[in-house]
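Asker: A predicted structure for the sequence below; I have some questions about it.
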Amino acid sequence: MSLTEDELRTAIARELPGVRADLERLVRIPGIAFDGFDHSHVERSAEAVAELLRGCGLEVQIVRAGGGQPAVIGRKPAPPGAPTVLLYAHHDVQPAGDPSLWTSDPFEPVERDGRLYGRGAADDKAGVMAHVAALRAFGDELPVGVVLFIEGEEEYGSDSLDELVQTHKELLRSDVIVIADSGNWDIGVPALTTSLRGLVNCFVEVSTLQNAVHSGMFGGPVPDALTVLSRLISTLHDEAGEVAVDGLFGREGATVDYPEDRFRHEAGILDGVKLVGNGRLTDRIWTKPSIAVLGIDAPRTSEAPNALVPKAKAKLSVRLAPGDDAVSAYAAVRAHLEKYVPWGAHVEVTLESGGAPCMIDATGPAFDAARAAFATAWDGVAPVDMGVGGSIPFIATFQELFPQAAILVTGVEDPYAGAHGPNESLHLGEFARVCLAEALLLRNVAELER
């Protein structure tokens, strides 16, 4: 007999202080998988997660593929006749960036006004701990089998994840997959994520000269590379700010609207700055492509000589609408850049990384079980089906390898979490609801089978 709703509420309330303490211990580990950082901290983070899972009675192993970072797999077999649920999160974090932009040490968790601040406090160590909270709430009475898959390089692109999943496919096989790396619609309003955009990151480099030359002696007839690059980048959008690259897929039809005043506040847009593009905001960030310039290699202004720049390079981030394909999208972007480079300048376009978008058919018994769990945890507030403008490309891998499994994309973040930016934080009240919702979900999934 599974625990009742009241028993689970009591159990989650009992476990939350210890869960928070363990979350703070994880936040103190700067497990950054990016090149140039001390990867021994990623190892420490994996070991800490493994210890937490062993404490929940799981059989645990730390695994890796090739030169990738360590992931943690924990498993507890299902009771006879019960389903198995895979619980995903990641233990690595983004770099903290400029420490002067943080109001407190990014790797020393601090509570302010009901939020816990620290790098990874929301993305995604709270996802790890939501899984742990649900397991602790059930103790020895877990009504389903579970597989916990806690990745160690999601923020760095999940380069080794496909190989990891292929290698451990049978160990990871499950009936329901819960991916705790998204967020909720608002504080007090839960959500299921049903679509995510894909991603193509690429570099475009233009060249006009063999070397830098005097800007006075040669300026005028000679095009400098920065001007060429600027003009080329400007062709990626039309006057309204819509993406102007032929061959990229986009559509309209989002079912939820995003109030502009809320969007501007959450994005931190300066007064007077106009939004670009056409249509509903939710279409613009969920179901249409976008292109952004992430960085440019060029002389620093404080160090620039009076010379024409011979080469300039930009990194572009292209977000792909659900339904598009990363390979064809990259080909379309490359063809556009090669076509529109001005004045015969030389151009080279190279791919850094790509990831598939995804659509999830959020119908069926597992999704009903999830919606019921969310509505109970949020005191009667039904979850919103929402899209996400960001990307989790490996979801497509799970869809391909486990086509019969229901994939539930959820998470702990809210619009004010500030993931990837300075002062990342976790709303502690919402975190408590997430933990309760996951415990209720596991109970509901078990009862579906009965």
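Answerer: All right, it came through fine.
Asker: CA only for contacts and neighbour counts going forward, please
Answerer: Fine.
Asker: At which residues are the strands of the stretch 301-450 of the chain located?
Answerer: Per DSSP state E, counting those that start in this stretch, the stretch 301-450 of the chain carries strands over the ranges 307-308, 311-320, 346-355, 358-359, 384-388, 406-413, 425-427.
Asker: okay if I get the ones you listed as TSV plus mean neighbour count and distance to V213?
Answerer: Formatted as TSV, the strands of the stretch 301-450 of the chain follow (neighbours: other CA atoms under 10 Å; distance: least, CA to CA, whole Å):
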stretch	mean neighbour count	distance to V213
strand 307-308	20	5
strand 311-320	24	12
strand 346-355	17	17
strand 358-359	20	48
strand 384-388	21	47
strand 406-413	25	51
strand 425-427	26	49
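Asker: take a look at this one as well, against the first:
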Amino acid sequence: MSPNPIAESVASLMPEAKRELTELVAFRSVADWEQFPKSESQAAANWVADALRAEGFEEVALLDTPDGTQSVYGCLPGPAGAPTVLLYAHYDVQPPLDEEAWLTPPFELTERDGRWYGRGAADCKGGVVMHLLALRALKANGGVPVTVKFIAEGSEEQGTGGLERYAEAHPELLRADTVVIGDSGNFRVGLPTVTSTLRGMTMVRVEVRTLAGNLHSGQFGGAAPDALAALVRVLDSLRAEDGSTAVDGLDTDAVWDGLQYGEDDFREDAKVLEGVELTGSGTVADRIWARPAVTVIGIDCPPVVGATPSVQAGARALVSLRVPPGTDAVKATELLSAHIERHTPWGARVTVEQVGQGQPFRADTTSPAYAAMARAMGVAYPGEEMQYAGQGGSIPLCNTLAALYPEAEILLIGLSEPEAQIHAPNESVSPEELERLAVAEGLFLRDYATAASA
């Protein structure tokens, strides 16, 4: 990184950034209060609010959103006439999953092999720290030249739409000229990338029932309809022979014409076992950025340990469907529900309950803000040009903001590059990426303010 005052300031702040991320990661802020105490999420929200107050933010508030979670809001006034930039991140995290698969405790930030490990280190507590670093570097070099609104969400990982509905009910709160979403990631460590598209998502809970109660498999098996077997049939129907998503009526042939993702690179990033084939057809980029993808998130059925020889009366599954830009998430939900009902065998009783939904997103990459970000990333990553990539994940707030503020420019950057292994055991963040992206964001805010006043 070439020397410049912003970069030097960020470098000097990195020890403090590590300390703060250590504190944030320690909160078990999973917005699933059947498994994790709500107090952990509340403590994380308070931490963010205190950090904003310490940086001089005004109107700092914990917003009670309709899904029962809290989002943290604050405003840092800039010079008169300066543009307004909204900085977004989320402090809620995914569950740690199999804690035994973690090499170090998931809620203790641990440095290993040049990376910092811990749940939320990249997704997206690191994003909170990234924003703070950029603002502090600007304050150390003449001040923040724009008005900054800061919003940290508390339920992004759950897809329950709390912040989206709050924003719709309070449309002036998050109004900005430009939005920087700190919840995506570079295509590779060291390759500056903005995310230009996001797949949307729908999530449904499927329950199949066939009997009034479980039956002895020796006495009744062979004629009694097994609800678990029926559910397996339904779930299998959601994929074609090659593993492609196969929801009746849903387009699965779109192509991605931007940055490509080599199969060998993808296999390494995804840690695909030797000899196991990738699923689907088309390029990897087609499959993960331009086409729908169905995933069985979980199944409720008897575990192997302690199982009895029984025909199951009922079984449940949670199914996620990611949908690309150009596909309406509401319509996709209808198609998914109809497919499940149509493919349920033996007249079994099936119910499909929607538990989450978010629309896909496509950014306008021709806007002045994108040009300013490209210049900033060129400085923060010497010798590299900013790339455009898609992301298979969903950030439902993007579409809400685009609908509320159609004139606003929305950029997506962040720390979730492939090595980060977000949503999996041993999630980590590259401190070098944290430093460089904080520099890029600081330079972007300065450049954007200058361009806006020209």
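Answerer: It's in. Note that the structure is predicted; figures quoted are calculated from it, not measured.
Asker: Using a markdown table, lay out the strands of the stretch 301-450 of structure 1 together with distance to T376 of structure 1.
Answerer: Output for the strands of the stretch 301-450 of structure 1, formatted as a markdown table (distance: least, CA to CA, whole Å):
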| stretch | distance to T376 of structure 1 |
| --- | --- |
| strand 307-308 | 64 |
| strand 311-320 | 34 |
| strand 346-355 | 35 |
| strand 358-359 | 26 |
| strand 384-388 | 14 |
| strand 406-413 | 16 |
| strand 425-427 | 19 |
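Asker: Between those strands, which one is closest to S234 of structure 1.
Answerer: strand 311-320 (12.3 Å; CA to CA).
Asker: Mean deviation, the closest one versus structure 2?
Answerer: Taken over the aligned residues, the distance from strand 311-320 of structure 1 to structure 2 averages 1.4 Å (mean CA distance after the TM-score superposition for structure 1).
Asker: Report the angle between that strand and strand 346-355.
Answerer: 30 degrees (axes from the mean of the first three to the mean of the last three CA atoms, to 10 degrees).
Asker: Trace strand 311-320 of structure 1 over to structure 2 and give me the residue numbers.
Answerer: The aligned range for strand 311-320 of structure 1 in structure 2 is 314-323, by TM-score structural alignment.
Asker: ranges for the helices of structure 1?
Answerer: 5-27, 40-55, 125-138, 161-167, 169-172, 215-218, 225-234, 260-267, 281-282, 326-340, 365-377, 394-401, 428-449 (DSSP state H).
Asker: Show me the contact partners of the longest one.
Answerer: Think helix 5-27 of structure 1. For helix 5-27 of structure 1, contacts defined as CA atoms under 8 Å, 6 or more residues apart in numbering pick out 45, 48, 107-109, 118-121, 125-126, 129, 132-134, 136-138, 432, 435-436, 439-440.
Asker: check contacts around E352 of structure 1.
Answerer: By CA under 8 Å, 6+ apart, the contact list for E352 of structure 1 reads V200, N201, C202, F203.
Asker: got it, and Q404 of structure 1?
Answerer: The contact partners of Q404 of structure 1, taken as CA under 8 Å, 6+ apart, are D175.
Asker: Quick one: map it onto structure 2.
Answerer: Counting by TM-score structural alignment, Q404 of structure 1 lines up with E407 in structure 2.
Asker: Please list all residues in contact with I392 of structure 1.
Answerer: When contacts are counted by CA under 8 Å, 6+ apart, I392 of structure 1 touches L196, G198, G355, P357.
Asker: Roughly how far does the match of Q404 of structure 1 sit from A369 of structure 2?
Answerer: Using CA to CA, to the nearest Å, we find E407 of structure 2 at a distance of 12 Å from A369 of structure 2.
Asker: repeat for Q42 of structure 2
Answerer: Shown here: Q42 of structure 2 relative to A369 of structure 2, a distance of 34 Å by CA to CA.
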